[in-house]
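Trainee: could you look at this predicted model? Sequence included:
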Amino acid sequence: MTVSRFRDFARYWRTPLLPGADLLTAEYHDHAFTPHWHEAYTIPVIEDGAECYRYRGALHVAEAGSVPVINPGEVHTGSRAVDEGWRYRVMYVPVDTLHTLASEIAGRAEPLPWFDAEVIRDPDLARRLSRAHRLLEADADRRHAEFALVPNVPNAPNTPQSDLLAVEDALLDALSTLLTRHARTHEARLGSAANEPRVEIMKALLAADLTAPLRVADLAQAVGLSPFHATRLFTQATGLPPHAWRTQLRLQRALAPLRAGASVAEVAAATGFTDQSHFTRHFRRMFGVPPGRWQAN
């Protein structure tokens, strides 16, 4: 009988030192992520074990010391590649943050940075990302502990400036190393795509009102195609059929109200899920934890 080294555990958290980003410290054994996408750059570093994931039509394996970056909006999965599972740290970095940093490094306006599908095997980069993530997590824990001790004082956490400098230096070092060594540009990756405007029109229609019922015929009419061709075009461009893509968008849109303290039932209704259990089931598949536990982190 094989004894798993890792358990299913996930902690999502945030830090003012990386505004708008979500960060994850996790290990998984049984959990498997169904096809999904994120609005941010997904920047993981595998610290132990190995993860396999399907991405851009191929199955990839990311072992300890590797950095399997996923571009924003691109569909992928995730599950264990070895019997013991895997442990990793992840930064979900907003598009604007990484885009701005790329332009600052270049000293001019730059296109969106983009990353190839292959797993990045750069042990030095992995060490830098892991160190930055650990320092950010330690700082977040310190802030939380100080706030718990002085809950009624605005901005009570007061991390020493020297510590903040060290954390920010490590973060900038890790992200700039990733960009300078491994980033390409979005334009170069996409090239010219005659059908891209049609896909964007369908995305806009799907996103306009997440609670409104839509039919494939509505999407097809908006772009002047048959339902069959509209669905095929959308699926080829995004990796998901329209209904699944819209479900992922609903989950992304649920994060802000959950973070603001809205109840799970309220968020489920506001984002167009049929009921709370339906929302919870999809949320757990994407984030590895139910929404209530994600909200409490």
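Mentor: Perfect, thanks for sending it.
Trainee: switch to C-alpha atoms for all contacts and neighbour counts from now on
Mentor: Will do.
Trainee: wait, a strand at residue 27?
Mentor: Yes. Assessed with DSSP: H, G, I helix; E, B strand; the rest coil, residue 27 lies in a strand.
Trainee: contacts only, for it.
Mentor: Contact partners of residue 27, counting by CA atoms under 8 Å, 6 or more residues apart in numbering, are 6-10, 85-88.
Trainee: could these go into a markdown table alongside neighbour count and distance to residue 37?
Mentor: Below are these laid out as a markdown table (neighbours: other CA atoms under 10 Å; distance: CA to CA, whole Å):
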| residue | neighbour count | distance to residue 37 |
| --- | --- | --- |
| 6 | 18 | 24 |
| 7 | 16 | 24 |
| 8 | 16 | 20 |
| 9 | 14 | 20 |
| 10 | 20 | 18 |
| 85 | 23 | 22 |
| 86 | 28 | 20 |
| 87 | 26 | 20 |
| 88 | 23 | 18 |
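Trainee: max pairwise distance over those residues: which two?
Mentor: The most widely separated members of these are 10 and 85, with 13.4 Å between them, by CA to CA.
Trainee: quick one, what contacts the closest residue to residue 234 other than its chain neighbours?
Mentor: In space, and not counting its chain neighbours, residue 234 is closest to residue 199: 5.8 Å by CA to CA, 6 or more residues apart in numbering. Contacts for residue 199 (CA under 8 Å, 6+ apart) come out as 233-234, 237.
Trainee: of all those residues, which comes closest to residue 41?
Mentor: For the contacts of residue 199, the nearest to residue 41 is residue 237 (18.2 Å; CA to CA).
Trainee: residues near that closest one, how many?
Mentor: Residue 237 has 16 neighbours, counted by other CA atoms under 10 Å.
Trainee: one more to weigh against that first structure:
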Amino acid sequence: MAQHENLPGLEEVRFHRDEDLGGLEIRLARYKRFAFDNHWHDCYSIGAALDGGSLCMRNQDNTVVRAGQLALINPGQVHAGVPERERGITYLMFYVEPEVMRRLAAQVAGRDLGYPEFHRVIVSDPRLFEAMGAL
């Protein structure tokens, strides 16, 4: 998994964009006090909670992502980012452009299926979590 010990402060962000990978954006962040109110992105957001936890969906269930879990957010899906009070959250987030995700899904399926859609926001899958961190 990503070395998040390199983030010394309570509020720390490292951001990288790779044009060779279709404009893939990667964020390694730690937040203790800073919170994102409801918002959305034009791209897919695929995150791995490395430490702590965060409210990520303000809904009837108040969906929370915790360390070791993945958050899968579709383009246009309204979500928030409110760190747990005691521990905050440290996470790795990949932002993938819709056309890139569509091409990747077509490669896996062997044909164009259109834009994929995540049906679960929170996924607990240790193997997938580790694979994402190895990227």
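Mentor: Everything's here; your move. Quantities reported herein were computed from a predicted structural model and do not represent experimental measurements.
Trainee: so what number do they get for TM-score?
Mentor: With the length set by TM-score structural alignment, normalised by the length of the second structure, the two chains reach a TM-score of 0.86; 128 aligned residues with a CA RMSD of 1.8 Å.
Trainee: contact partners for residue 73 of the second structure?
Mentor: Contact partners of residue 73 of the second structure, counting by CA under 8 Å, 6+ apart, are 44-46, 118, 121.
Trainee: mean deviation of the lengthiest helix in the second structure from the first structure?
Mentor: Criterion DSSP state H: the longest helix present in the second structure is helix 98-109. Compared with the first structure after fitting, helix 98-109 of the second structure deviates on average by 0.7 Å (mean CA distance after the TM-score superposition for the first structure).
Trainee: what is that helix packed up against?
Mentor: Helices and strands touching helix 98-109 of the second structure, as assessed by 3 or more CA pairs under 8 Å, 6 or more residues apart in numbering; DSSP states H and E, are absent.
Trainee: and that helix, which stretch of the first structure?
Mentor: The alignment of helix 98-109 of the second structure onto the first structure (TM-score structural alignment) covers residues 95-106.
Trainee: hang on, the earlier thing: ranking the contacts of residue 73 of the second structure by neighbours, who comes first?
Mentor: residue 44 (23 neighbours).
Trainee: contacts only, for it.
Mentor: 72-75, 94-98, 101.
Trainee: out of those, who's nearest residue 40 of the second structure?
Mentor: Each of the contacts of residue 44 of the second structure was checked against residue 40 of the second structure using CA to CA; the closest is residue 75, at 7.2 Å.
Trainee: map the closest one onto the first structure.
Mentor: By TM-score structural alignment, residue 75 of the second structure lines up with residue 72.
Trainee: can I assume its match sits in a strand?
Mentor: No. Under three-state DSSP, residue 72 of the first structure sits outside any strand and is assigned coil.
Trainee: give the contact list for it.
Mentor: Residue 72 of the first structure touches 37-42, 95, counting by CA under 8 Å, 6+ apart.
Trainee: mind checking which of those are in helices?
Mentor: Judged by DSSP H, these include residue 95 as members of helices.
Trainee: present the contacts of residue 72 of the first structure as a markdown table; the columns should include distance to residue 24 of the first structure.
Mentor: Below are these laid out as a markdown table (distance: CA to CA, whole Å):
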| residue | distance to residue 24 of the first structure |
| --- | --- |
| 37 | 15 |
| 38 | 13 |
| 39 | 15 |
| 40 | 13 |
| 41 | 13 |
| 42 | 10 |
| 95 | 17 |
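Trainee: just the buried residues of the contacts of residue 72 of the first structure.
Mentor: 37-42, 95 (16 or more other CA atoms under 10 Å).
Trainee: how far away is the most centrally placed residue in the second structure from residue 129 of the second structure?
Mentor: Taking CA atoms, centre = their mean, the centroid of the second structure lies closest to residue 47, which sits 1.9 Å from it. Residue 47 of the second structure sits at a distance of 9 Å from residue 129 of the second structure (criterion: CA to CA, to the nearest Å).
Trainee: mean deviation, the longest strand seen in the second structure versus the first structure?
Mentor: Taking DSSP state E as the criterion, the second structure has its longest strand at strand 44-57. Superposed on the first structure, strand 44-57 of the second structure shows a mean distance of 0.9 Å to its aligned residues (mean CA distance after the TM-score superposition for the first structure).
Trainee: which part of the first structure matches that strand?
Mentor: Mapping strand 44-57 of the second structure onto the first structure (TM-score structural alignment) gives residues 41-54.
Trainee: sorry, back to before: which residues sit against the match of helix 98-109 of the second structure?
Mentor: 39-41, 72, 109-113, 175-176, 179.
Trainee: so what corresponds to residue 21 of the second structure in the first structure?
Mentor: In the first structure, residue 21 of the second structure lands on residue 18 (TM-score structural alignment).
Trainee: helix/strand/coil for that match?
Mentor: coil.
Trainee: skipping its backbone neighbours, what lies nearest it in space?
Mentor: Leaving aside its sequence neighbours, residue 18 of the first structure sits nearest to residue 93 (CA to CA, 6+ apart; 7.9 Å).
Trainee: contacting residues for that neighbour?
Mentor: Residues in contact with residue 93 of the first structure (CA under 8 Å, 6+ apart) are 18, 20-22, 40-43.
Trainee: and these as a markdown table, adding distance to residue 33 of the first structure?
Mentor: Shown next, in a markdown table, are the contacts of residue 93 of the first structure (distance: CA to CA, whole Å):
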| residue | distance to residue 33 of the first structure |
| --- | --- |
| 18 | 25 |
| 20 | 23 |
| 21 | 20 |
| 22 | 17 |
| 40 | 17 |
| 41 | 17 |
| 42 | 14 |
| 43 | 16 |
